[in-house]
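Colleague: quick one: sequence and predicted model below, then my questions.
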Amino acid sequence: MKGKTVVATGATSGVGEKAVLALARMGARIVLVARDQARAQATLGQLERVAPGLGHAAHLADLSSMADTRRVGGLIAGSEPRIDVLVNNAGAMFADRRVTPEGLERTFALNHMAYFLMTRALGGTLRASAPARVVSTASDAHAWASLDFADLQGAKAYSGWRAYGRSKLANILFTREAARRFAGSGVTVNCFHPGFVASRFGSETGGWVSRLVPLARAFALTPDQGADTLVYLASSPEVADVTGGYFVKRKRAEPSAAARDDAAAKRLWLASEALAGP
């Protein structure tokens, strides 16, 4: 990873933070996108300690906002002449249905649309930097989910678990369609399931989930263990030419039938384009 630049969202705690620290130790320069300035500065401090003098940087953005995601994506595209890896990792689950000022349900906005918008914003730079990689954090929570294209925002019926599962299904469908669209460019696109990890995930969910998660963490993987497949997909020569895959514990796995539906993947991409605008 020496001389390479990695742009990463959701990298100030948990799996994302451990992944960027590991990649920095391998020689990568890290560009963070974070919501919280204090945590961003703390992570930059850690990066500087483990891999000093590489010019690690941080940008602040609310990735549940399409406008802010477009802004920070454009800023990074304009300031980074080379991007070797884009890591889409920011995500959350919310017990109550709330919508963003742009009218999107928050889980869908943060867990799916931010992936879509960041990849679109940096796509030109990734192509120009090829060989390059996009790695996105999905989950086996997709397995019980299905997409309702007539109700992508969960307005008819909402539960936090259902919305989260659908967003993770969307991550895998996004990966499949993005891989198809980047085919032949030298840019690979893959996603992975990190496992249940002891991290900040669930701390802002609300309701009974926020009460249960601290108890469940006693049986969870460490963030380093959860980050292992992310680091592998971002750096290993073994997967340099692999694209469109869903990985678990460094192995390519078969997701649910709904996640293998290429027609749904294309339909989701077109719906996302319509929501995102030009």
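Modeller: Now that the structure is in, tell me what you want to look at.

Colleague: only C-alpha atoms from now on, for both contacts and neighbour counts.
Modeller: OK.

Colleague: for the stretch 151-278 of the chain, which segments are assigned as helices?
Modeller: Remark: helices assigned in the stretch 151-278 of the chain by DSSP state H, counting those that start in this stretch are 160-182, 207-216, 223-235, 262-276.

Colleague: let's have those helices in a markdown table, adding distance to Asn190 and mean neighbour count.
Modeller: Shown next, in a markdown table, are the helices of the stretch 151-278 of the chain (distance: least, C-alpha to C-alpha, whole Å; neighbours: other C-alpha atoms under 10 Å):
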| stretch | distance to Asn190 | mean neighbour count |
| --- | --- | --- |
| helix 160-182 | 6 | 24 |
| helix 207-216 | 28 | 14 |
| helix 223-235 | 7 | 22 |
| helix 262-276 | 14 | 16 |
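
Colleague: wait, which of the ones you listed is closest to Ala109?
Modeller: helix 160-182 (8.9 Å; C-alpha to C-alpha).

Colleague: so what does that closest one touch, helix or strand wise?
Modeller: Counting contacts by 3 or more C-alpha pairs under 8 Å, 6 or more residues apart in numbering; DSSP states H and E, helix 160-182 packs against helix 106-108, strand 132-137, strand 187-193, helix 262-276.

Colleague: need the helices of the stretch 151-278 of the chain in CSV (columns: distance to Lys251).
Modeller: Shown next, in CSV, are the helices of the stretch 151-278 of the chain (distance: least, C-alpha to C-alpha, whole Å):
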stretch, distance to Lys251
helix 160-182, 15
helix 207-216, 25
helix 223-235, 9
helix 262-276, 21
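
Colleague: and here is the other one:
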Amino acid sequence: TEQEEPRLDVLINNAGIYQCPYTKTEDSFEMQFGVNHLGHFLLTHLLLDLLKRSTPSRIVVVSSKLYKHGHIDFEDLNSEQSYNKAFAYSRSKLANLLFTLELGHPLEGSGVTVNALTPGIVRTNLGRHVHIPLLAKPLFNLLSRSLFKSPEEGAATSVFLACSPDVDGVQGKCFADCQPQVLLDKATDREVASKLWDISEVMVGITT
């Protein structure tokens, strides 16, 4: 509550579920879309007034390069017609980028900045739902130590977006390895971003 926390300098939307079996949240949303997108959408909405009163402040949204394989199907956002766990994850990460894009416009000049990032492959338990054959696990563990980022390395761009003066006033962009990225057109489509925003408001019960 605001009585306990009178100001908020940085909000990092980093909660995530990766390729889980088909399940639903308590509010009956497909789990990956619900946690990875709608949860961030609603939390940011609830904290936005406090962020505006705490300027300069920042919102950081953690996406993934796997957004490239996603598609916003407005006819089946909840995966009730069909469910592919990899596609559902990619769609939620594309939604993160469209949310960041759309939020950046009303925040222009407000003192609150919002940007996204793709951290790369990091050694965490995010991939706990991915099955690796028992005999392959030693090799996988060896390769992951050499190829995957440590949690500290994976967090570097989040810290950069939260703290660096280099991104003062930058809005609605996506970064990787602390550098701005050129996104695919589907992640910068204002029409899709606006429609997703409106539908997300309805899904989480926000009335405007």
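Modeller: Cool, the structure landed. Here the structure is a predicted model, which is why all the values come from computation and not from measurement.

Colleague: quick TM-score on the pair, please.
Modeller: Here the TM-score for the pair of chains, by TM-score structural alignment, normalised by the length of the second structure, is 0.91; 201 aligned residues with a C-alpha RMSD of 1.8 Å.

Colleague: circling back to that earlier point, minimum distance to Pro255 of the first structure: which of the helices and strands packed on helix 160-182 of the first structure has it?
Modeller: strand 187-193 (10.1 Å).

Colleague: corresponding residue for Leu263 of the first structure in the second structure?
Modeller: If you look again at residue 263 of the first structure, you'll see it is Ala, not Leu. The alignment partner of Ala263 of the first structure in the second structure, by TM-score structural alignment, is Glu191.

Colleague: tell me the spacing between its match and Asp198 of the second structure.
Modeller: Using C-alpha to C-alpha, to the nearest Å, one gets 11 Å for the distance from Glu191 of the second structure to Asp198 of the second structure.

Colleague: same thing with Asp76 of the second structure?
Modeller: When Asp76 of the second structure is compared with Asp198 of the second structure (using C-alpha to C-alpha), they lie 15 Å apart.

Colleague: and the nearest residue to Ala264 of the first structure once chain neighbours are set aside, what does it touch?
Modeller: Leaving aside its chain neighbours, Ala264 of the first structure sits nearest to Leu173 (7.3 Å; criterion: C-alpha to C-alpha, 6 or more residues apart in numbering). Listed by C-alpha atoms under 8 Å, 6 or more residues apart in numbering, the contact set of Leu173 of the first structure reads Ala259, Arg260, Asp261, Asp262, Ala264, Ala265, Leu268.

Colleague: in the second structure, what residue corresponds to Leu173 of the first structure?
Modeller: Match for Leu173 of the first structure (TM-score structural alignment): Leu98.

Colleague: same deal with Val15 of the first structure?
Modeller: Under the alignment (TM-score structural alignment), Val15 of the first structure pairs with nothing in the second structure.

Colleague: what does Ala234 of the first structure give?
Modeller: Looks like Ala234 of the first structure aligns to Ala162 there (TM-score structural alignment).

Colleague: its match against Val62, yeah?
Modeller: No: in this structure, Ala162 of the second structure is not within contact of Val62 by C-alpha atoms under 8 Å, at 11.8 Å.

Colleague: closest to Leu86 of the first structure out of the helices and strands packed on helix 160-182 of the first structure?
Modeller: strand 132-137 (4.8 Å).

Colleague: go ahead and name everything in contact with that closest one.
Modeller: So strand 132-137 of the first structure is contacted by 83-89, 115, 119, 126, 171, 175, 186-194, 230, 233-234 (C-alpha under 8 Å, 6+ apart).

Colleague: what about 6 Å?
Modeller: Contacts to strand 132-137 of the first structure, defined as C-alpha atoms under 6 Å, 6 or more residues apart in numbering, come from residues 84-89, 126, 187-192.

Colleague: by how much does that strand deviate from the second structure on average?
Modeller: Compared with the second structure after the fit, strand 132-137 of the first structure shows a mean deviation of 0.5 Å (mean C-alpha distance after the TM-score superposition for the first structure).

Colleague: pull up the aligned stretch in the second structure for that strand.
Modeller: So strand 132-137 of the first structure sits over residues 57-62 in the second structure, by TM-score structural alignment.

Colleague: please apply the same query to stretch 95-107 of the first structure.
Modeller: Taking TM-score structural alignment, stretch 95-107 of the first structure hits residues 20-32 over in the second structure.

Colleague: before we move on, back to that, which two from the contacts of strand 132-137 of the first structure end up farthest apart in space?
Modeller: Leu126 and Phe192 (19.9 Å).

Colleague: so where is the helix or strand harbouring His59 of the first structure in the second structure?
Modeller: Assigned by DSSP states H and E, His59 of the first structure falls within strand 57-60. Across the second structure, nothing matches strand 57-60 of the first structure (TM-score structural alignment).

Colleague: this completes my enquiry, with thanks.
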